[in-house]
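> Kindly return the folded structure for what I paste below:
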Amino acid sequence: MMLDTQPSADSGAVEWQRDYERVPYRAALDAMERRNAAIAVGQASELFWMLEHPPVYTAGTSAVVEELLDPRFEVVKTGRGGRYTYHGPGQRVGYVMLDLTKRGRDVRRFVHGLEQWVIDTLGSFGVESWAVDGRVGIWTKDVDGREAKIGAIGVRVRRWVTMHGFAVNLDPDLTHFTGIVPCGIEEFGVTSLARLGLDISAQQWDEALIAQSQAFLESLAKYSGNTR
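Below you'll find the model as predicted:
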């Protein structure tokens, strides 16, 4: 585990936590709940937490049981938005815990900012990607030329403090996604940086994400009118 801080657009700092050993999903969820509560009452700093999980399927608030096709791994209900998602080794998960009372109380703006942060980070590796209205996630062109999902987005906001965040496929076992209908979207496949021919380590991904993080924070500060 690595801990550091990244200057934010206000007078404080956002802490970074980077774990390179797999963190069980339920343990991470409990830790995120506690941190959310502490941030809300001013007892902890905001946090960007990068990690990976052992194989798990998570059910968002809109999950439809018919889309759980083969529950070969543990299924955990969670309070984030969205449907079923897979997390596992080779997929880098980013949990984003920010206080939106300081950054503009607009959840849609926050989600769009997350999407752009992931898109810009993928772009730093030469991967063109995009968001699509009405279709949750981050999309790119797969090796067969068709659109495929390379990243997932799912958030929850409690007491104006954000939880959950995004996940990007570096080199997961893509067959594990076949146990669900990922995010309820059947007509498109799932891809990864490895499938696209890129060997990107978790450490390399984290460093690239950090390099793009200030632009993400500044986009929220610009919206909220906080330019200090």
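> Could you use CA atoms for every contact and neighbour count after this?
Fine.
> Give me the contacts around the top helix by length along the chain.
Ranked by residue count and defined by DSSP state H, the top helix of the chain is helix 202-224. Under the criterion Cα atoms under 8 Å, 6 or more residues apart in numbering, residues 7-10, 18, 20, 50, 90, 92, 102-105, 109-110, 113-114, 116-118, 120-121, 124, 170, 227 lie in contact with helix 202-224.
> Beyond the longest strand belonging to the chain, next helix or strand please.
Scanning the chain for the strand with the most residues, using DSSP state E, yields strand 147-158. Downstream of strand 147-158, the next assigned helix or strand under DSSP states H and E is strand 161-169.
> another one to check against the first:
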Amino acid sequence: MNKNVYLIELFQKDYKSTWDYQADLLQGIIDVKIKNRREELAIPTDNYFLFVEHPHVYTLGKSGDMSNLLLSEKQLENKGIAFYKINRGGDITYHGQGQIVGYPILDLENFFTDIHKYLRFLEEVIIKVIAEYGLKGERSEGETGVWLDVGTPFARKICAMGIRTSRWVTMHGFALNVNTDLGYFDHIIPCGIKGKAVTSMEAELGRKLDVEEVKMKILKYFKELFEVNEFIKKASL
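Below is the predicted model:
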């Protein structure tokens, strides 16, 4: 099993080209798996972790409801916000500046073949990261992601998650609101959940955070939980 992970920093990149890039990486891993099976080989499969910040975009998961987008096509255009229906799980969410988006593209057969465990580990990474800043992240039953003040009238989501898997290979991932402009969430019903707010680390702590510092903490806990041997920095294709 290959437990090394290629770390690719995409910086700011539009959603569609990043989605296509993820799909290419995923397909490359699947092609190796198919070749191994057909030809009885044992070629190791690669794993990737992408960091990216997207320009303003709303994405709607495959089971999402269009009514959770509260803007017309014209209004989206006027505000300079892109919109895509995509193939991850979950409903609608927002990506934008000041948000850390992480896309692990892993062959789970290198780690463990359990989707539920994979999602819980992603949540645990974020829970551990924000705990270093004095924030108590929690899970909300039946609602993937990381929340604050679960079970109170003040429950609010700080990190959204949505994934897709094919032949045990993952794509899509998580979006942690660090210094995010939360006003963009006013134009959607985030994750299709009415009556619950969205927050950011900046909003909770009253100060801007060092995004690179937060990324390093994410990698630290991801490595710990997934028992990654090594992150290997790699340029994008």
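> still on that earlier bit, so the longest helix of structure 1 versus strand 161-169, what angle?
140 degrees (axes from the mean of the first three to the mean of the last three Cα atoms, to 10 degrees).
> tell me how far helix 202-224 of structure 1 is from the chain's mean position?
In terms of Cα atoms, centre = their mean, to the nearest Å, the centre of helix 202-224 of structure 1 is set 13 Å apart from its chain centre.
> ditto for stretch 33-45 of structure 1
Distance, stretch centre to chain centre, for stretch 33-45 of structure 1: 19 Å (Cα atoms, centre = their mean).
> residues in contact with that stretch?
12-15, 46, 97, 99, 158-163.
> what's near enough to touch the most centrally placed residue in structure 1?
A centroid search over structure 1 (Cα atoms, centre = their mean) returns Phe166, at 1.0 Å, as the residue closest to the centre. Residues in contact with Phe166 of structure 1 (Cα under 8 Å, 6+ apart) are 93-95, 114, 151-155.
> And for Asp19 of structure 1?
1-2, 49-52.
> Which pair of these spans the longest distance?
Largest separation among the contacts of Asp19 of structure 1 by Cα to Cα: Met2 and Glu52, giving 13.8 Å.
> hang on, the earlier thing: and the longest strand of structure 1 against structure 2, how far off on average?
On superposition with structure 2, the mean distance recorded for strand 147-158 of structure 1 (mean Cα distance after the TM-score superposition for structure 1) is 0.6 Å.
> what residue of structure 2 takes the place of Met32 of structure 1?
The equivalent of Met32 of structure 1 in structure 2 is Gln22 (alignment by TM-score structural alignment).
> Check the burial of its match by counting its neighbours.
21 (other Cα atoms under 10 Å).
> Burial check on the nearest residue to it once chain neighbours are set aside, number of neighbours?
Using Cα to Cα, 6 or more residues apart in numbering and skipping the chain neighbours, the partner closest in space to Gln22 of structure 2 is Met171 (6.5 Å). When neighbours are defined as other Cα under 10 Å, Met171 of structure 2 has 25 of them.
> Asp70 of structure 1: which of the contacts of Asp19 of structure 1 is nearest?
Out of the contacts of Asp19 of structure 1, the member with the shortest distance to Asp70 of structure 1 (by Cα to Cα) is Glu52, at 21.6 Å.
> could you point out which element follows the helix or strand hosting Asn36 of structure 2?
Taking DSSP H and E as the definition, Asn36 of structure 2 sits inside helix 15-39. Note on helix 15-39 of structure 2: by DSSP H and E, the next helix or strand toward the C-terminus is strand 48-53.
> Output the contacting helices and strands for the next helix or strand after that following strand.
In the C-terminal direction, the helix or strand that comes right after strand 48-53 of structure 2 (DSSP H and E) is strand 57-60. Strand 57-60 of structure 2 makes packing contacts with strand 82-85, strand 92-95 when contacts are defined by 3 or more Cα pairs under 8 Å, 6 or more residues apart in numbering; DSSP states H and E.
> let's go with 10 Å and repeat that
If contacts are counted by 3 or more Cα pairs under 10 Å, 6 or more residues apart in numbering; DSSP states H and E, strand 57-60 of structure 2 sits against helix 15-39, strand 82-85, strand 92-95.
> coming back round to it: ok, of the contacts of Asp19 of structure 1, which come out buried?
Among the contacts of Asp19 of structure 1, those classed as buried by 16 or more other Cα atoms under 10 Å are 49-52.
> Out of the residues you listed, flag the one nearest to Pro24 of structure 1.
Looking across the buried ones among the contacts of Asp19 of structure 1 and measuring by Cα to Cα, the closest to Pro24 of structure 1 is Glu52, at 8.4 Å.
> show me the contacts for that closest one.
18-25, 28, 87-94, 167, 202 (Cα atoms under 10 Å, 6 or more residues apart in numbering).
> hmm, 6 Å instead?
22, 92-93 (Cα atoms under 6 Å, 6 or more residues apart in numbering).
> export these to CSV and tack on neighbour count, distance to Thr178 of structure 1 and secondary structure?
As requested, those are exported to CSV (neighbours: other Cα atoms under 10 Å; distance: Cα to Cα, whole Å; DSSP: H, G, I helix; E, B strand; the rest coil):
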residue, neighbour count, distance to Thr178 of structure 1, secondary structure
Arg22, 13, 22, coil
Arg92, 25, 19, strand
Val93, 24, 19, strand
